[in-house]
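Visitor: okay, here's the prediction I keep looking at, along with the sequence it came from:
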Amino acid sequence: MTQDQDSEGQRFRLPLLQGVLPVDRAGLTRDVLAGLTLAALAIPGTMGYTKIIGTPVITGLYTILIPMALFAIFGSSRHLSVGADSATAAVVAAGLAGMAVRGSNEWLALCSLLALMAGVLMFAARVLRLGFLADFLSRTVLVGFLTGVGVQVALLEVSGMLGLQRTSNDPLLEIVHDLRLIGESNAYAVCVSLAVLAVILG
C-alpha cells in the first residue's frame, strides 16, 4: 500500500472517542463537576423546549441524552455544544404549523420524520465536508433570531408564572389574555416564580 493510499484511508476514517480520549485523570474531578453542572442547567432547559415544539416533556430528555452519547463516541471536539435548543424548536414548530394538530400523534410523527431527515442531511454534510457553509451565516441575523425566540418564549411563560391557563401560542394574544386575568393569578405560583427569578438573576 502506498503512502497516498494510507493518507487517503486516514482522511475518511471514522473518528471514535476523539473528544474523550485521552482521559486526563488530574482533571477528572473537574470534568465530573462540569458534567453535573451542565446536567442541572440543560435538563430543565431541554424539557422546557418541548413547550415550544409541542411534544411530550420526556422528548426533551431524549434530545439531550442521545445526542451527547453519540457525540461522545463519534465527535472530535471537547468544546462543541450538542443537543436541543430553543431556535431549533421554534423552527420545527413553525415549519410544521398547519400540517397537523399541535401535540397530536400525527404531529409527533412529523417531528420524528423531520428529525430523521435532518440527521441524514447532517451526515451527508459531514461526508461532503460542507462545514464551511456556516461561515456565510451572518452573526447579526443569528443574534436577532435567537433574541426574538427568547422574547417569544419568555412572553408565553408569563401565564404559567401567574398560575393562569395558556389559551394561545401567539405571544401578543397571550399577554393580552394574561393582563385581563391578572387579578385571578395564583399567589403560590407567583411567589415560586419570583423566587426562581431571584435565584437565576443572582
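Guide: Happy to help now that I have it. Numbering: from 1, shown residues only.
Visitor: alpha carbons only for contacts and neighbour counts from here, please
Guide: Will do.
Visitor: helices of this protein, start to end?
Guide: Assignment of helices within the chain using DSSP state H yields the ranges 3-11, 28-53, 58-74, 86-96, 105-127, 139-156, 158-162, 171-180, 187-201.
Visitor: let me know which of these is tucked in deepest.
Guide: Of the helices of the chain, the one with the most neighbours on average (mean count of other CA atoms under 10 Å) is helix 158-162, at a mean of 20.
Visitor: nearest spatial neighbour of residue 110, skipping sequence neighbours?
Guide: residue 96 (7.5 Å; CA to CA, 6 or more residues apart in numbering).
Visitor: dump the residue contacts of that neighbour.
Guide: Residues in contact with residue 96 (CA atoms under 8 Å, 6 or more residues apart in numbering) are 107, 110, 111.
Visitor: CSV for those residues, including distance to residue 86?
Guide: Rendered in CSV, the data for the contacts of residue 96 read as follows (distance: CA to CA, whole Å):
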residue, distance to residue 86
107, 18
110, 18
111, 15
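Visitor: what is the nearest of these to residue 123?
Guide: For the contacts of residue 96, the residue nearest residue 123 by CA to CA is residue 111; the value is 18.3 Å.
Visitor: alright, now check it against this:
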Amino acid sequence: TLSTLVGLKIDRSIEAILMKNLKLSIDRHLCRRTGDFYLFRRIVERRLARCLKGDIGKAEPFCVYAVEWSLEEDLPFDGRAIRITGKIDRIDYLLRTGEYLIIDYKTGQGRTNKRKIKSRLTKVEEVREHVASFQLPLYVYLFHKRTGVEVERIDARFLLLREGREEPLYEASDRTEMLSTYMDAVSVLLRHMFDPKEPIKRWDEEACQGCEFSDLCGP
C-alpha cells in the first residue's frame, strides 16, 4: 500500500486513497472465501486499517522515504570485517524536524526492547539481561553507514500490529551514545561467538525452539 506513495506527503488529505489501496491489496492477496479465512481476513484488515489511521493522524507531517529497503555494510571487528545485512520495512522522513524514522512491523508478541540498558555492557550475560533485540540498532547503523545521515537524526521503533502501538528504540535523547552502547554490546557477542574457548549454550529453551541452529548449541 505504501510503496506507491514513496516521496509523497502523508496526511489526512490522502486517507481515502490509502484505505482504498489497503482494501485492494487485501482483496488481491487474501481472496479465499472459506469461513475461517474470512475471519482471518477481517482481523488483518482491521489491524492494518488501525495502523494506517494511526500514521495518518500523527501530528508530525512525514513522507515515506523507502519501504522494504535491503542494506548491507561491513562492521569492523578485531581486524576483520563482519558483513551485516538487513531489510528495513519502512523509513519515514519527518518534514518538520528533518529526521528519519525507521519502522519495523511486528505481528507477534515476542520481546523487542528492554526498558533500561546499562551505559556499558562488558559480559555476554549482561547483554542477554539488558538487550532483547539488536534489530533496530543494526538498522540504524546500516542506514547511517549507507546514507551518511547523522545518528542524532535517525529514530527507530517497532510497530506492534497486534496491539496497535509503537515501541521506540530510544528513551534517552542522546541517540549517538545509545547506539554506541548497542554496538559495543554487538562486539561483546561477536567476541563470545569467535572465541573457541567459549561454549555455545542455550539461554532460553522456549525462545530456542524455533531456531534452525538450536542443535549446534550445548545444554
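Guide: Yep, that arrived. Not measured: the values here are computed from a predicted model.
Visitor: TM-score for these two?
Guide: The TM-score (TM-score structural alignment, normalised by the length of structure 1) is 0.27; 96 aligned residues with a CA RMSD of 5.8 Å.
Visitor: excluding chain neighbours, what is closest to residue 93 of structure 1?
Guide: Among residues not flanking residue 93 of structure 1 along the chain, residue 53 sits closest, at 4.9 Å (CA to CA, 6+ apart).
Visitor: that neighbour contacts residue 90, correct?
Guide: Yes - Residue 53 of structure 1 is in contact with residue 90 according to CA atoms under 8 Å; the separation is 6.3 Å.
Visitor: closest one of the contacts of residue 96 of structure 1 to residue 65 of structure 1?
Guide: Comparing the contacts of residue 96 of structure 1 against residue 65 of structure 1 with CA to CA picks out residue 111 as the nearest, at 17.7 Å.
Visitor: distance of that closest one from residue 44 of structure 1?
Guide: Applying CA to CA, to the nearest Å, the value for residue 111 of structure 1 to residue 44 of structure 1 is 21 Å.
Visitor: now do the helices in structure 2.
Guide: For structure 2, the helices defined by DSSP H cover 15-29, 35-56, 124-130, 135-147, 175-194, 205-208.
Visitor: and residue 86 of structure 2, which of these is closest to it?
Guide: Taking CA to CA, helix 135-147 is the member of the helices of structure 2 nearest to residue 86 of structure 2, at 6.9 Å.
Visitor: buried set for that closest one?
Guide: 135, 136, 137, 138, 139, 140, 141, 142, 143, 144, 145 (16 or more other CA atoms under 10 Å).
Visitor: now for the fourth one: which residues touch it?
Guide: For residue 138 of structure 2, the residues meeting the contact criterion (CA under 8 Å, 6+ apart) are 84, 183.
Visitor: against residue 39 of structure 2, how distant is it?
Guide: With distances taken as CA to CA, residue 138 of structure 2 is found 36 Å from residue 39 of structure 2.
Visitor: quick one: residue 108 of structure 1 from residue 180 of structure 1, how far?
Guide: With CA to CA as the criterion, residue 108 of structure 1 and residue 180 of structure 1 are 33 Å apart.
Visitor: now do residue 144 of structure 1
Guide: Separation of residue 144 of structure 1 from residue 180 of structure 1 (CA to CA) stands at 30 Å.
Visitor: ditto for residue 191 of structure 1
Guide: Look at residue 191 of structure 1 and residue 180 of structure 1: by CA to CA, they are 20 Å apart.
Visitor: next: residue 92 of structure 1.
Guide: Counting by CA to CA, the separation of residue 92 of structure 1 from residue 180 of structure 1 is 31 Å.
Visitor: repeat that for residue 4 of structure 1.
Guide: Taking CA to CA, one finds residue 4 of structure 1 at 72 Å from residue 180 of structure 1.
Visitor: again with residue 125 of structure 1
Guide: Going from residue 125 of structure 1 to residue 180 of structure 1 by CA to CA gives 49 Å.
Visitor: again, but for residue 190 of structure 1
Guide: Residue 190 of structure 1 sits 16 Å away from residue 180 of structure 1, going by CA to CA.
Visitor: quick one: contacts for the residue nearest to residue 93 of structure 1?
Guide: With contact taken as CA under 8 Å, 6+ apart, residue 53 of structure 1 is in contact with 89, 90, 92, 93.
Visitor: between these, which is closest to residue 118 of structure 1?
Guide: Closest approach between those and residue 118 of structure 1, by CA to CA: residue 92, at 10.7 Å.
Visitor: ok, that closest one touching residue 111?
Guide: Yes - Residue 92 of structure 1 is in contact with residue 111 according to CA under 8 Å; the separation is 7.4 Å.
Visitor: joint contacts of these two?
Guide: By CA under 8 Å, 6+ apart, residue 92 of structure 1 and residue 111 have no common neighbours.
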